[in-house]
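Peer 1: Sequence and predicted structure, then a few things I'm wondering about:
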Amino acid sequence: MEKFTKLSATAAPMPLVNIDTDMIIPKVFLKTIKRSGLGVNLFDEMRYDRQGNEIEDFVLNQPQYRDAQILVAGDNFGCGSSREHAPWALLDFGIRCVISTSFADIFYNNCFKNGILPIVVTPEEHAKLMDDAERGANAVISVDLEGQTITGPDGGQISFEVDAHKKHCLLNGLDDIGLTMEKAASIDSFEATAAQSRPWV
């Protein structure tokens, strides 16, 4: 998993509330178990019309937001079914950070396991960041995970909270497998001892 330390990137505004995982990646695209290739269908039903043409006024289709890596989203982002494909699609598109006032719990935890930093802010802070994001090409926001700060394009700074363990995992690029592999020496030692004491197993 790619480490997350600092990120300075364009932030796209998506003020809709209750964006669920089926809106993030519709169920028709859940046939794969690969983490790559889903970005093209991120927000598919909002990005494309029935003929497959881009809807021009959808935020991520607008030239100034096509390379956005930060999403400033409405309340309760990631609600609905617990599909891990949702953070996969965001990451494959290029989104590394989602900022909102609240997240669905399972989606929130899945983000950390896939290299995406979800940040919870107050409604007042959210309104300021949404205003920053609506500046288009000038909507560059900087996120510092180590310092736990968000810096807006005008230099204003916001502090955010994050669980210490989840922070450690993101800073070091550790998913569940990576965490297990950190204990590889202890696992090998245990297996060697077990093999000697119980050779019949």
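Peer 2: That came through, no problem. Residues are numbered from 1 along each chain as shown.
Peer 1: switch to C-alpha atoms for all contacts and neighbour counts from now on
Peer 2: OK.
Peer 1: ok, longest helix in this protein?
Peer 2: Secondary structure assigned by DSSP state H gives helix 184-197 as the longest helix of the chain.
Peer 1: Return the list of helices and strands in contact with the helix or strand harbouring residue 124.
Peer 2: Under the criterion of DSSP states H and E, residue 124 resides in helix 123-133. Judged by 3 or more C-alpha pairs under 8 Å, 6 or more residues apart in numbering; DSSP states H and E, the packing partners of helix 123-133 are strand 6-14, strand 70-73, strand 140-144.
Peer 1: looking at those strands, which is closest to residue 193?
Peer 2: strand 6-14 (42.4 Å; C-alpha to C-alpha).
Peer 1: Put this next to the first one:
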Amino acid sequence: MKLYYTPGACSLVPHIVLCELGLPYELEKVDLNSHTIEGGGDYYNVNPKGYVPTLQLNDGQRLTESGAIALFLAEKLPEAGLLPTSGSLERFRVQEWLFFIGSELHKGIGQLFNPQLTPEWKKAALAGIEKRLAYVDKVLTGQDYLNGARFSVADAYLFTVLSWTKPLDIDLSRWPALRAFHDRVAARPAVQKAMQAEGLL
């Protein structure tokens, strides 16, 4: 398999999952400003959407979207426990978190990187983001991960999005459980491996 990624972007989610599972993969770095692949090539020919991640399978098929790729990978090695049993309520809880993170946190925090964002719009966006971060902080109070004691693909997604708060000067210390969660996940060997490979450490 081959993962097309940009350092620190949402492609870090499937990268972490690949490392957690110990599956073999190759990396292809993408410059999202020029939409070119390191070493040459137009990234739009790989993914017409123009953004990362893209996972190219061994048979040449491609899969996009962080959450979908993470679910696909977790299914390949169910014994690793990154995704609860199919049909269980716990499984749908993980999916519930993936949808929430994708729609409420990823898009919310991600928009703050837009240099054309007006101060008024940024203030309004931050108010919504802070409300959602406070909600997740409350959920994480007294537990290690989103669904309790076990790390899942949803935690990889939350960690990645929370990592964007630092360059945006959003202080996570206001939410102690979130800050502790971020530090806890950052210390996982698979997360360290993925971040090291992307030049983030």
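Peer 2: In hand now; what should we look at? Here the structure is a predicted model, which is why all the values come from computation and not from measurement.
Peer 1: What TM-score do the two superposed chains give?
Peer 2: Scored against TM-score structural alignment, normalised by the length of the first structure, the superposed chains reach a TM-score of 0.26; 97 aligned residues with a C-alpha RMSD of 6.2 Å.
Peer 1: which one of the helices and strands packed on helix 123-133 of the first structure is the most hemmed in?
Peer 2: strand 70-73 (a mean of 26; mean count of other C-alpha atoms under 10 Å).
Peer 1: so how far is residue 158 of the first structure from the residue lying closest to residue 6 of the first structure once chain neighbours are set aside?
Peer 2: Nearest residue to residue 6 of the first structure, sequence neighbours excluded (C-alpha to C-alpha, 6 or more residues apart in numbering): residue 144, at 4.5 Å. Using C-alpha to C-alpha, to the nearest Å, residue 144 of the first structure is found at 10 Å from residue 158 of the first structure.
Peer 1: which residues are common contacts for those two?
Peer 2: residue 150 (C-alpha atoms under 8 Å, 6 or more residues apart in numbering).
Peer 1: quick one, what contacts residue 98 of the second structure?
Peer 2: 67, 154, 157.
Peer 1: helix or strand for the second one, which one?
Peer 2: The secondary structure element spanning residue 154 of the second structure is helix 153-163 (assigned by DSSP H and E).
Peer 1: now swap in the first one and tell me
Peer 2: If you go by DSSP H and E, residue 67 of the second structure is part of helix 66-76.
Peer 1: what number of residues lie near residue 21 of the second structure?
Peer 2: Applying other C-alpha atoms under 10 Å, we find 19 residues neighbouring residue 21 of the second structure.
Peer 1: Now do it against residue 194 of the second structure, distance only.
Peer 2: Taken as C-alpha to C-alpha, the span from residue 21 of the second structure to residue 194 of the second structure is 12 Å.
Peer 1: quick one: buried residues of the longest strand seen in the second structure?
Peer 2: In the second structure, assigned by DSSP state E, the strand with the most residues is strand 26-31. For strand 26-31 of the second structure, burial by neighbour count (16 or more other C-alpha atoms under 10 Å) applies to 29-31.
Peer 1: what would those residues look like in a markdown table with distance to residue 14 of the second structure?
Peer 2: Converted to a markdown table, the buried residues of strand 26-31 of the second structure look like this (distance: C-alpha to C-alpha, whole Å):
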| residue | distance to residue 14 of the second structure |
| --- | --- |
| 29 | 14 |
| 30 | 15 |
| 31 | 18 |
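Peer 1: Quick check: buried residues in stretch 155-166 of the second structure?
Peer 2: 155-162, 164.
Peer 1: could you redo those as CSV and give each row distance to residue 124 of the second structure?
Peer 2: Below are these laid out as CSV (distance: C-alpha to C-alpha, whole Å):
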residue, distance to residue 124 of the second structure
155, 26
156, 27
157, 24
158, 22
159, 23
160, 23
161, 19
162, 19
164, 18
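Peer 1: which residues of the second structure fall in strands?
Peer 2: Using DSSP E, strands in the second structure cover 2-5, 26-31, 36-37, 54-56, 62-64.
Peer 1: closest one to residue 189 of the second structure among those strands?
Peer 2: Closest among those, once you apply C-alpha to C-alpha, is strand 26-31, at 18.5 Å.
Peer 1: need the strands of the second structure in CSV with distance to residue 136 of the second structure, can you?
Peer 2: Converted to CSV, those look like this (distance: least, C-alpha to C-alpha, whole Å):
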stretch, distance to residue 136 of the second structure
strand 2-5, 27
strand 26-31, 31
strand 36-37, 35
strand 54-56, 28
strand 62-64, 26
